[in-house]
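>>> sequence unknown, structure follows:
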């Protein structure tokens, strides 16, 4: 009997797609699902790939089907389900066998598992791309011992997406939870990118009075230029789509309450611990939370009114505003990753991360090639200061200012775009206003402050001793 190169547990949407991808690339894969009927159905529907799929009906059978030293991918819900699955596998595996958590795990959980003294090897691996990516080529972010990643790298790089230069979008990020951390920040950027696109959609719909089809055409045109990306591409597609039940534009029949699985929230929480400012991502998380409060929003509209006024803006201005917002958002995300590397002792390769994100993942974008180049020149420099992106921002910022100023004045909600603009203005202000905050803190708490002239006098004349 042929032994599998790798095993996979969990044949939900993502797990099933990933298993077929592995088989299609020539690697026999043993699969197991808690519900045996799911395993049997998956194998029966694998078609031409069925010969490379080994269905098993128990964990003992799964382990026996994999060539040692074994590698087993977990595609189960994040949290306790992962711990339960590891505990069930522990008696069956040896010290050189490897368990790979490829779900959307919190990186703190991955750190805990990596240091828990498990009787087997353990990797945390971020996988991005949704069902389509898992099936035909995701972006893969590995975290754990480098030697463990190297063992499975031939399989992971074979199934990963390929950038335009042919480079596989799969690499090792660093020790322990580094892979899941990078995936978390990826998802935070994803939240922000989606929110900014939604805000610009709202401006076109409510400010310019454009129908959904025209908005779709506009997004499609933008996808041929600097904004070329998966999210702009699919925004064009969804805006152009019609509801098969009513014939109305699909967007016009969808409830405006956005779901979330927690990774954007994790990004915002961790940014606070790292003192890494990511206001565009934080605004996007907030906006999703507000979107779910439908009854409160309806009550607010009844009390205060919510009729945004028409806008004197052009599609070109909206395009430039979105370009600026995208640069600011990615700059914040990469700065957060750089801060995490310093805080956790990870040797994170920022240009390598940008290259991994060029294909397969949800935030893939034409800009990432230039971001990889800029980060390779100076990984510690904020992207807004890289010459290429500084020049782009100089061109685009007047449009972002006009869009935010006119949009807010006319009553349009623009939390992410406005947050990006506020952050940028702070970043370009050599002397800000935090001196007032330091004076206040010293006044009520005698916290002290540093002086511009460097003198050894750290309290004001408001009662604290000098």
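In hand now; what should we look at? Nothing here was measured: the structure is a model prediction, and the numbers come from that model. Numbers count the residues shown, from 1 in each chain.

>>> all contacts plus neighbour counts: C-alpha atoms, from now on.
Fine.

>>> Double-check that residue 73 belongs to a helix.
No - with DSSP: H, G, I helix; E, B strand; the rest coil as the criterion, residue 73 is located in strand rather than a helix.

>>> this is the comparison structure:
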């Protein structure tokens, strides 16, 4: 894992907890050298990119979780001199899907594989079980599928991860996912604004959201909305 910020660190420790052999890299020594799994086992952390790459068994699969845009290109340029044929890199950030297509061509031109993968669930999801939307070839996906399935959230016994298709399919699906999620957040905000005219108490509003969360429109966003509205502030009132 390259990038041990909030998401990268959580996802790496999730992998370690599930028994996967992992290593992490970050330019910040404190982040790189403070990795400990829930089981208490230390996780190898590096601040030297060459040492990090050479520590990984071939053929290598390296995930990067850094901010979208120029940081992704910078990481790929730093990794490339030390990669070998058969290695491939997974971009697990929120990259623009057209950038993913460009990077795929650039990496394949150097003899390496590249996969874009959407990761949903935030820090808690990354640590305890995210939903993941990888692209890439079938062969690439099969190489990392056991690891991804081991760390994914599960719904009715099925891991919440599936290959979306070739090229930038994973990042494209994540873009659509984000658009739907943000629209739902806007809708919840507008419903709350209207409800306040009829239910001055946030606890009354919370009861309505909790009821909807139990119905066909239910989901995480409605659940946490109800929870937030019931959470008392320093005056004992709703947030």
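Thanks, I have the structure now. In this text, all values refer to a predicted model and were calculated from it rather than measured experimentally.

>>> For stretch 427-438 of structure 1, measure first residue to last.
19 Å (CA to CA, to the nearest Å).

>>> do the same with stretch 117-135 of structure 2
Using CA to CA, the two ends of stretch 117-135 of structure 2 sit 6 Å apart.

>>> Then stretch 209-222 of structure 2?
End-to-end distance of stretch 209-222 of structure 2 (CA to CA): 6 Å.

>>> Which part of structure 1 matches it?
Mapped onto structure 1 using TM-score structural alignment, stretch 209-222 of structure 2 covers residues 219-232.

>>> can you point me to the longest strand in structure 2?
Secondary structure assigned by DSSP state E gives strand 113-120 as the longest strand of structure 2.

>>> what helices or strands is that one leaning on?
strand 88-91, helix 97-109, strand 131-134, helix 169-195 (3 or more CA pairs under 8 Å, 6 or more residues apart in numbering; DSSP states H and E).

>>> so how much does the following helix or strand past the longest one differ from structure 1 once superposed?
Secondary structure here is assigned by DSSP states H and E; on that basis, the next helix or strand after helix 169-195 of structure 2 toward the C-terminus is helix 202-213. Its aligned residues in structure 1 lie a mean 1.2 Å from helix 202-213 of structure 2 after superposition (mean CA distance after the TM-score superposition for structure 1).

>>> As a markdown table, the helices and strands packed on strand 113-120 of structure 2 with distance to residue 235 of structure 2 and mean neighbour count would be great.
Listed next are these as a markdown table, based on distance: least, CA to CA, whole Å; neighbours: other CA atoms under 10 Å:
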| stretch | distance to residue 235 of structure 2 | mean neighbour count |
| --- | --- | --- |
| strand 88-91 | 45 | 24 |
| helix 97-109 | 46 | 17 |
| strand 131-134 | 37 | 26 |
| helix 169-195 | 21 | 16 |
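
>>> how about these in JSON lines, adding distance to residue 16 of structure 2?
JSON lines is the format used below for those (distance: least, CA to CA, whole Å):
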{"stretch": "strand 88-91", "distance to residue 16 of structure 2": "18"}
{"stretch": "helix 97-109", "distance to residue 16 of structure 2": "27"}
{"stretch": "strand 131-134", "distance to residue 16 of structure 2": "17"}
{"stretch": "helix 169-195", "distance to residue 16 of structure 2": "24"}
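
>>> Centroid-wise, who is the farthest residue in structure 2?
residue 198 (38.6 Å; CA atoms, centre = their mean).

>>> ok, so what distance separates that residue from residue 191 of structure 2?
From residue 198 of structure 2 to residue 191 of structure 2 the distance is 11 Å (CA to CA).

>>> Tally up the residues packed near residue 55 of structure 2, please.
Using other CA atoms under 10 Å, residue 55 of structure 2 has 14 other residues around it.

>>> residues contacting residue 242 of structure 1?
248, 249, 250 (CA atoms under 8 Å, 6 or more residues apart in numbering).

>>> Which position in structure 2 pairs with it?
Per TM-score structural alignment, residue 242 of structure 1 is aligned with residue 232.

>>> Residue nearest the middle of structure 2, spatially speaking?
Centre-most residue of structure 2, counting by CA atoms, centre = their mean: residue 119, 3.1 Å.

>>> pretty sure that residue is touching residue 131, no?
Yes - shown here, residue 119 of structure 2 and residue 131 form a contact pair, counting by CA atoms under 8 Å, at 5.9 Å.
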